[in-house]
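# Fold the stuff below for me.
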Amino acid sequence: MRSNELEVLVNWGDTDKAGIVYYPNFFKWFDIAGHQFFRSCDLSPAKLEEERGIIVPLLDVQCTFEKALLYDDLITIHTQVEEMNRKTIKLRHVVYRDGKRVAYGYEVRGWVEQSAEGIKAVIIPEDVKTILSKNIHVKADENRPRFNA
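From the prediction side, this is the model:
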C-alpha cells in the first residue's frame, strides 16, 4: 500500500515543564502527516472538497508511546494505508528518531460527502482505491522540507 514520510523538528512549545513532548502533540503530528499523505497522492483535503465535495474527517485515533521525545529532536513519521473499507481509510503512523521507533498508532478517516443537505459517508470510488493501493513510497526529502509544527 502507498506510504510516505514527513520530518518534524520538535519545538520548545511542544514540550511540557519536564522538557518532554506533551502527548497531544503526537495526535497533531498524526493529523499533519495524514494530510501530507493525501497531498502526496494528489488527493489533498482542499482539492477533495473543492472537486469532489468530499471531506475526510477523523473518526478514531490511537497512539502508543514507547520513548520520550525532547526539544530539538528530529523525528520522521512514516504513514501508510493499513486498511481500506467501503467508507473508511485507516492510516498507520510510526514515529522514528534516529531510525528507532518511539511511537506508533493509527487514524481512521471517513470518506464523507458534504452537500447542502448535510454530510454522509459514501463509498470510496475505485480511482481513489487504486491510487491508495499502489506500492509507492514518498521519502521525506521528496515530499517537503522539514516541517516545524
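# C-alpha from now on. contacts and neighbour counts both.
Noted.
# So what's the gap between the longest helix along the chain and the chain middle?
Using DSSP state H, we find that the single longest helix of the chain is helix 24-40. Averaging C-alpha positions (C-alpha atoms, centre = their mean, to the nearest Å) puts helix 24-40 3 Å from its chain's average.
# Please generate a structure for the following sequence too, so the two can be compared:
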Amino acid sequence: MNSFSWPLRVYWEDTDAGGIVYYANYLKFMERARTEWLRALGIEQGPLQREHGLMFVVVDVQSRFLRPARYADLLQVSCEIEKCTRTSLTFRQEVSRADGDADRELLVSGSVRVACLDSARMRPCALPDVLIKQMKVSGDSDAQ
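Reported below is the predicted structural model:
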C-alpha cells in the first residue's frame, strides 16, 4: 500500500470568516490521512505507544498552497511514503478537490517527515523491522 487517499468534507469550523479553509487546517487534514493510512494497515497509534513504547512525531513540514478549498467541498487527501530511514518516514501528501476522478483539482501539496521516538525517553529510535514490513515500504527505502 504505497499510496493512500482519504475523503474529507470541509466543515464550517475548518474555514475562516469568508468560508475559505484556514491554511493550518490543511496540516490537520494531512495528519488525518496519515492516521487513517496506518489504521488501514492495522496499526493503531495508541497501542503502538502503550505496547511498544513508540510514537511518531512531525519534525518537518513543507507545503505549497495552490488554490483554496471552501466550505462544503469534498476533498481527497493522499499520502505516500517518499523516503524511509531507520528513524523516520517522509510522506508526500496532496489535498485535491474531489469533483469526480477526472475533475480533481490539486489545492495543496506538501512533504511531511515524521520521526519514530522512544516515548519514554523522547529520543529517536529505529523503526522495528516488523513495522516496516507491515507498512510495505519499498522502492526509495534506506531502511536496511
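# ranges for the strands of structure 1?
Using DSSP state E, the strands of structure 1 run over 3-9, 54-55, 58-65, 74-84, 88-97, 100-110, 112-115, 118-121, 137-138.
# From Val122 of structure 1, how far off is Trp29 of structure 1?
Trp29 of structure 1 sits at a distance of 27 Å from Val122 of structure 1 (criterion: C-alpha to C-alpha, to the nearest Å).
# Which one's more surrounded, those two?
Set side by side, Trp29 of structure 1 and Val122 show more neighbours around Trp29, with 19 against 15, by other C-alpha atoms under 10 Å.
# Tell me which residue of structure 2 lines up with that one.
In structure 2, Trp29 of structure 1 lines up with Phe29, judged by TM-score structural alignment.
# if we can go back for a sec, can you put the strands of structure 1 in CSV and add distance to Tyr22 of structure 1 and mean neighbour count?
Below are the strands of structure 1 laid out as CSV (distance: least, C-alpha to C-alpha, whole Å; neighbours: other C-alpha atoms under 10 Å):
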stretch, distance to Tyr22 of structure 1, mean neighbour count
strand 3-9, 14, 23
strand 54-55, 28, 22
strand 58-65, 11, 14
strand 74-84, 15, 21
strand 88-97, 15, 22
strand 100-110, 13, 19
strand 112-115, 31, 16
strand 118-121, 33, 12
strand 137-138, 28, 17
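# So which residue is dead centre in structure 2?
Central residue of structure 2 (C-alpha atoms, centre = their mean): Arg34, 3.1 Å from the mean position.
# The counterpart of Gly42 of structure 2 in structure 1: how many residues sit nearby?
For Gly42 of structure 2, the aligned position in structure 1 is occupied by Asp42, per TM-score structural alignment. Per other C-alpha under 10 Å, the neighbour tally for Asp42 of structure 1 reads 12.
# related to what we said a few turns ago, distance of the match of Trp29 of structure 1 relative to Pro124 of structure 2?
With C-alpha to C-alpha as the criterion, Phe29 of structure 2 and Pro124 of structure 2 are 25 Å apart.
# what's the answer for Arg50 of structure 2, then?
As judged by C-alpha to C-alpha, Arg50 of structure 2 and Pro124 of structure 2 stand 17 Å apart.
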